[in-house]
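J.: have a look; sequence and predicted model below, questions after that.
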Amino acid sequence: MSDRLEEKFCNAIIHVTQQSSAWLLTNGLDVGISHVVGQALHKVRLTHPGKDIIAIAIAKYGCIMNYSRLKELTGQVKTSDAQDRLQEYPN
């Protein structure tokens, strides 16, 4: 993606999200379009601290950096039945 196109994309995502109060959902990974969206969110939070944008990243537990610290901080890791079913029946 060219720098100009990337900037237009970021501005459009932020504008639409702010105007509609929509939530952004990503895969939580720091690559590809998710990385670009993350940069746009970071830029907005730095330049407009009062404007809240809700972003939710959904990633596999093992893909999270320092995921073992989550276990240390909470003392336990809970999984839902849905996660267990997904693990039993991989694609």
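T.: Thanks, I have the structure now.
J.: switch to C-alpha atoms for all contacts and neighbour counts from now on
T.: OK.
J.: just the strands from the chain, written as ranges.
T.: 24-26, 55-57 (DSSP state E).
J.: in the chain, which helix is the longest?
T.: In the chain, assigned by DSSP state H, the helix with the most residues is helix 3-20.
J.: try it against this one:
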Amino acid sequence: MTDMERKTFCAALRRYGAQAQITMAFEEMAELQDVLCKFLRGRVDGDTLANIAEEIADVGIMLDQMAIEFEVEDAVAEQRAYKVRRLRERIEKDG
């Protein structure tokens, strides 16, 4: 995340509080789940891909705030790198 994004997310956590932002993270993840389920059920219209992009962005914003709140930004980056590396190795192994 950029420095400006981090400052904005910290300000949001201060203003609204951790509990409210955790609840918002739940809500945003549920909205993403809902739009993806609609996609899988074939309920696709002109706004579907835009809605998916919007909800992925919302979830990403909330996840960044969670990493800040729980002071796990470095651990998240390490886990992400590890899991991407593991996925790449599995793909290469399976040929």
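T.: It's in. Just so it is clear, the structure is predicted and the values come from calculations on it, not from any experiment.
J.: TM between them?
T.: For these two chains in superposition, a TM-score of 0.35 is obtained (TM-score structural alignment, normalised by the length of the first structure); 45 aligned residues with a C-alpha RMSD of 3.0 Å.
J.: any chance of the strands of the first structure in TSV, with mean neighbour count too?
T.: Below are those laid out as TSV (neighbours: other C-alpha atoms under 10 Å):
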stretch	mean neighbour count
strand 24-26	15
strand 55-57	14
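J.: okay, those strands in a markdown table with distance to Leu5 of the first structure next?
T.: Converted to a markdown table, the strands of the first structure look like this (distance: least, C-alpha to C-alpha, whole Å):
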| stretch | distance to Leu5 of the first structure |
| --- | --- |
| strand 24-26 | 19 |
| strand 55-57 | 22 |
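J.: check which helices and strands the longest helix of the first structure sits against.
T.: Secondary-structure packing of helix 3-20 of the first structure (3 or more C-alpha pairs under 8 Å, 6 or more residues apart in numbering; DSSP states H and E): helix 32-47.
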